[in-house]
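**Student:** sequence and computational prediction follow.
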Amino acid sequence: MYGGSSYRTRSSKDIVDEIESCVKTYGSRSFYFDDDTFNVGKTRIMDLCREIKSRKLNLPWAIMARADQMDRELLETLKDAGLHALKYGVESGAQEILDGACKGLDLEKVGETIKITRELGIQYHLTFMFGLPGETEETARETMALALDLDPDSLQFSIATPFPGSRFYDMLLKSGHLLSTNPDEYDGYHNAVVRTEALSHTDLLSLRNEAENLWKEHCRQRRARE
């Protein structure tokens, strides 16, 4: 899939055969699709859900997915087939940052999808990052505000970290915003190897720490209300 514009998918039967094999051989009690965009191709996913349900596996499972590729029908079908939890990559609370990163994600659609996900009782984990091109203190705070407003079951804040050979890496190298080429520092959390026009690497780490403290307080208040 990285060498062209098409990729090959496995049949629903083949996938569920493998799941059944794991259950029978290893006693697996749940499963997770570690595919960063599991829900591409609604027809294919609906077929997979029918196959899972027809086998009567009755196991909880989880996925990673794009929020803008979801709708109520698909989420209801996933839930009916045993989907217990999912992860959506939101990354920024500022639409202009997402557009600049060519993510192609509409934050309004994200909000609509998460509302349906919550209504259906599917647990959801959200990911956010600081340091994408154009990031400022204002856009970082928009991300913090959105993260709290979407009220996920869990979340992850990280620092934008480029893969060598990617367009992002080359862009940072050219602009002088790449601060290290040492792969040991590319953890996306304890180290910030990028900066933006407005923010230094220490600014990014500080904003990530602030975001995590806000999230901890949000969770504390949520538990107190329950």
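**Tutor:** Here it is on my side, so go on. Keep in mind that what you see is a predicted model, and the values were worked out from it rather than measured. Numbering: from 1, shown residues only.
**Student:** only C-alpha atoms from now on, for both contacts and neighbour counts.
**Tutor:** Fine.
**Student:** quick one: the helices in the protein?
**Tutor:** 12-26, 42-54, 72-80, 95-100, 107-119, 137-150, 167-175, 201-225 (DSSP state H).
**Student:** contact partners of the fourth one?
**Tutor:** With CA atoms under 8 Å, 6 or more residues apart in numbering as the contact definition, helix 95-100 has outside contacts at 91-92, 104-107, 132-135, 139.
**Student:** closest one to N191 among the helices of the chain?
**Tutor:** In terms of CA to CA, the element of the helices of the chain nearest to N191 is helix 201-225, at 7.5 Å.
**Student:** list the helices and strands that closest one packs on?
**Tutor:** Other elements packing on helix 201-225 under the criterion 3 or more CA pairs under 8 Å, 6 or more residues apart in numbering; DSSP states H and E are strand 123-130, helix 137-150, strand 154-159.
**Student:** what's the angle from the first one to helix 201-225?
**Tutor:** This means strand 123-130. Strand 123-130 and helix 201-225 are oriented at 160 degrees to each other (axes from the mean of the first three to the mean of the last three CA atoms, to 10 degrees).
**Student:** any residues touching strand 123-130, and which ones?
**Tutor:** So strand 123-130 is contacted by 84-92, 117-118, 140, 143, 147, 152-160, 204, 207-208 (CA under 8 Å, 6+ apart).
**Student:** repeat the analysis, applying 7 Å as the threshold.
**Tutor:** Strand 123-130 has contacts (CA atoms under 7 Å, 6 or more residues apart in numbering) with 84-92, 140, 152-160, 204.
**Student:** distance of Y7 relative to T43?
**Tutor:** Distance, Y7 to T43, using CA to CA, to the nearest Å: 16 Å.
**Student:** alright, now check it against this:
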Amino acid sequence: MTDVLLFIPRYKWNDSKKADSCYPPIGVAILASNLEKNSYSVSIRDANVEPISEKEFIGLIKKEKPSLFGLSISDANIPDVKRWCLLVKKISAHTKIVIGCRDKLFLKNNFLSFADYFVIGEAEETIVELSDCIIKRTCSLKSINGLAYFEKNVLVMNSLRKKVSNLNKLPFPAYHLLSMNLYKPYAINHLGKRFTAIISSRGCAFKCSFCSIAVANSHTWRPLSAANTIALVEYLHAKHGITHIHFQDDEFLIDSKRAAKICTLMRSKFDKEIVWECRGRAANMSETLASLLASANCIAITFGIELGYQEGLDKIKKQTTIKQIEKAVEVSRENHLQTKAGFMLGFPWETKEDVQKTIDFAKKLPLDFAGFTILIPFEGTEMYALLKKERLIVSSGDTFSKKNGFEFSVNTKFLSYRELVKLKLRAQKQFYLRPTYFLSLFFRSHNLLMLKRCLKTYFYSIKAIIWTSSKLFRTQ
């Protein structure tokens, strides 16, 4: 019998096959670790790497007999979460269901009557106190900050819980509860090494108008110390044989001194044993930092560039200039870092000419990979409010997940959603189908490892073009 069973539904609707790539659920693993620290028995089942049928799921619940069944919810998986929760209620009357939600607004806008409790925001302390209440019966529901629940069919929301101010006080994620050998990065990042991801900081201090991460974290950035970050890497290397790490921090470069210290420690402790990659803002990259990253065996950096024209960058409050972007990509390439970037299209004011400016800018940069996505208007952001005011959000909720995969349907003042999908396809074709791009992959490859990554990048990109083409066909 297990005290708490934490379940991760599949990201895609077809749960009969394993995902092509999947990163470990670090947030869930931290919850599990904190529960174990407080003497609760915990198990994790991730359906993304261990697909599960309804029959197998029923068997799992009957075997584990959890007192608490927990999973998180988002716009993308409401129907899927409901499906699993109703199954639990049907076969295990004593099991209470708790759902993790990003904020109160999401909970207010979605009547989730198929669950018993809701944890709002960061859940490390809330899940322990809820377990104390349900399993040990040592406290009352009303005393638990960050919790919501139904009382006589009325949703009661307690006071919000303050965010964890010092991440160094949290235990390391419970990687031992995960099937570590089953997780693998996206094809373009796959090196055949034993892989995992870590999160060494939370949040972002900047105020980009479209970003939900900064809003959810009140525009604050909270890091693990460099020493604790390296201690986690040492643990993963020693206990799980990890030799490829992806830092999933939203902004790894924000504190250049901390980033430099991590690089120094990575180099001194692991030399070339571990390869790693990270994400950062172009405005925070420097020639010195790029050199330090490369010397510490960092092999790739991803920049969120978003737009290719200064007026647009200013409108979304990016606090980055075109020159800073060009310099960041240049110094990254000079230090042999595989350089990737994300671009967005579909902002309210955008015309075809604006989108083409972004495409042309992406082509101008010496990038190894460019991802083009249609704007997702996250609730609570300035951009969401603007799109809603202008009535440019076409679909959300169930429609979001069933019809459009991982994209909301949005229009701009001048372009329909279908036109945006066409422009996304144009961006992918113009960037990846250039003979000069294909040839550059070979010329930029300074060793077999980089050549392998570059070729995977190219074939992954062709696959993305095919996917977008099929999506365009489906929206007819």
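**Tutor:** Noted; the coordinates are in hand. The structure displayed is predicted, hence computed values, not measured ones.
**Student:** returning to what we had before: any chance of a ChimeraX selection covering the buried ones in the contacts of strand 123-130 of structure 1?
**Tutor:** Listed next is the ChimeraX selection for buried residues among those, using 16 or more other CA atoms under 10 Å:
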select :84,85,86,87,88,89,90,91,92,140,152,155,156,157,158,159,160,204
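**Student:** picking that back up, which of the contacts of helix 95-100 of structure 1 fall in strands?
**Tutor:** Using DSSP state E, the members of those that fall in strands are E91.
**Student:** show me which of the contacts of helix 95-100 of structure 1 are buried.
**Tutor:** 91-92, 105, 107, 132-135, 139.
**Student:** so what's the spatially most central residue of structure 1 up against?
**Tutor:** For structure 1, the residue nearest the mean C-alpha position is G89 (2.4 Å; CA atoms, centre = their mean). Counting by CA under 7 Å, 6+ apart, G89 of structure 1 touches 66, 126-128.
**Student:** cool, and S416 of structure 2?
**Tutor:** The contact partners of S416 of structure 2, taken as CA under 7 Å, 6+ apart, number zero.
**Student:** kindly report the same for T136 of structure 1.
**Tutor:** So T136 of structure 1 contacts 198-199 (CA under 7 Å, 6+ apart).
**Student:** what do you get if the cut-off is 8 Å, keeping everything else the same?
**Tutor:** Contacts of T136 of structure 1 (CA under 8 Å, 6+ apart): 196-199.
**Student:** one more: S166 of structure 1?
**Tutor:** Contacts of S166 of structure 1 by CA under 8 Å, 6+ apart: none found.
**Student:** map it across to structure 2 for me.
**Tutor:** In structure 2, S166 of structure 1 lines up with T381, judged by TM-score structural alignment.
**Student:** relative to T320 of structure 2, how far out is that match?
**Tutor:** Taking CA to CA, one finds T381 of structure 2 at 19 Å from T320 of structure 2.
**Student:** next one: L265 of structure 2
**Tutor:** For L265 of structure 2, the distance to T320 of structure 2 - CA to CA - is 29 Å.
**Student:** again with M285 of structure 2
**Tutor:** Taking CA to CA, one finds M285 of structure 2 at 11 Å from T320 of structure 2.
**Student:** try H240 of structure 2
**Tutor:** 39 Å.
**Student:** now I465 of structure 2
**Tutor:** 29 Å.
**Student:** if we can go back for a sec, how about TSV for the helices and strands packed on helix 201-225 of structure 1, with distance to S175 of structure 1 added?
**Tutor:** Formatted as TSV, those follow (distance: least, CA to CA, whole Å):
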stretch	distance to S175 of structure 1
strand 123-130	18
helix 137-150	20
strand 154-159	18
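**Student:** go through these and name the closest to G111 of structure 1.
**Tutor:** Nearest of these (CA to CA): helix 137-150, 7.3 Å.
**Student:** can you check which part of structure 2 the closest one sits on?
**Tutor:** So helix 137-150 of structure 1 is aligned with residues 352-365, judged by TM-score structural alignment.
**Student:** just the buried positions in that stretch, please.
**Tutor:** Quick answer for stretch 352-365 of structure 2 (16+ other CA under 10 Å): 354-356, 358-359, 362-363, 365.
**Student:** which residues are contacting it?
**Tutor:** 307-309, 326, 329, 343, 345, 370, 415, 423, 427, 430-431.
**Student:** PyMOL command for the buried members of those?
**Tutor:** The PyMOL selection below is limited to those of these classed as buried (16+ other CA under 10 Å):
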select buried, resi 307+308+309+326+329+343+345+370+415+423+427+431
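**Student:** farthest pair within the contacts of stretch 352-365 of structure 2?
**Tutor:** Going by CA to CA, the pair spanning the contacts of stretch 352-365 of structure 2 furthest: V329 and L415, at 30.3 Å.
**Student:** ok, L83 of structure 1 - how many residues close by?
**Tutor:** The number of residues packed around L83 of structure 1, counting by other CA atoms under 10 Å, is 22.
**Student:** right, I mislabeled it, should have said T43 of structure 1
**Tutor:** T43 of structure 1 has 10 neighbouring residues, counting by other CA under 10 Å.
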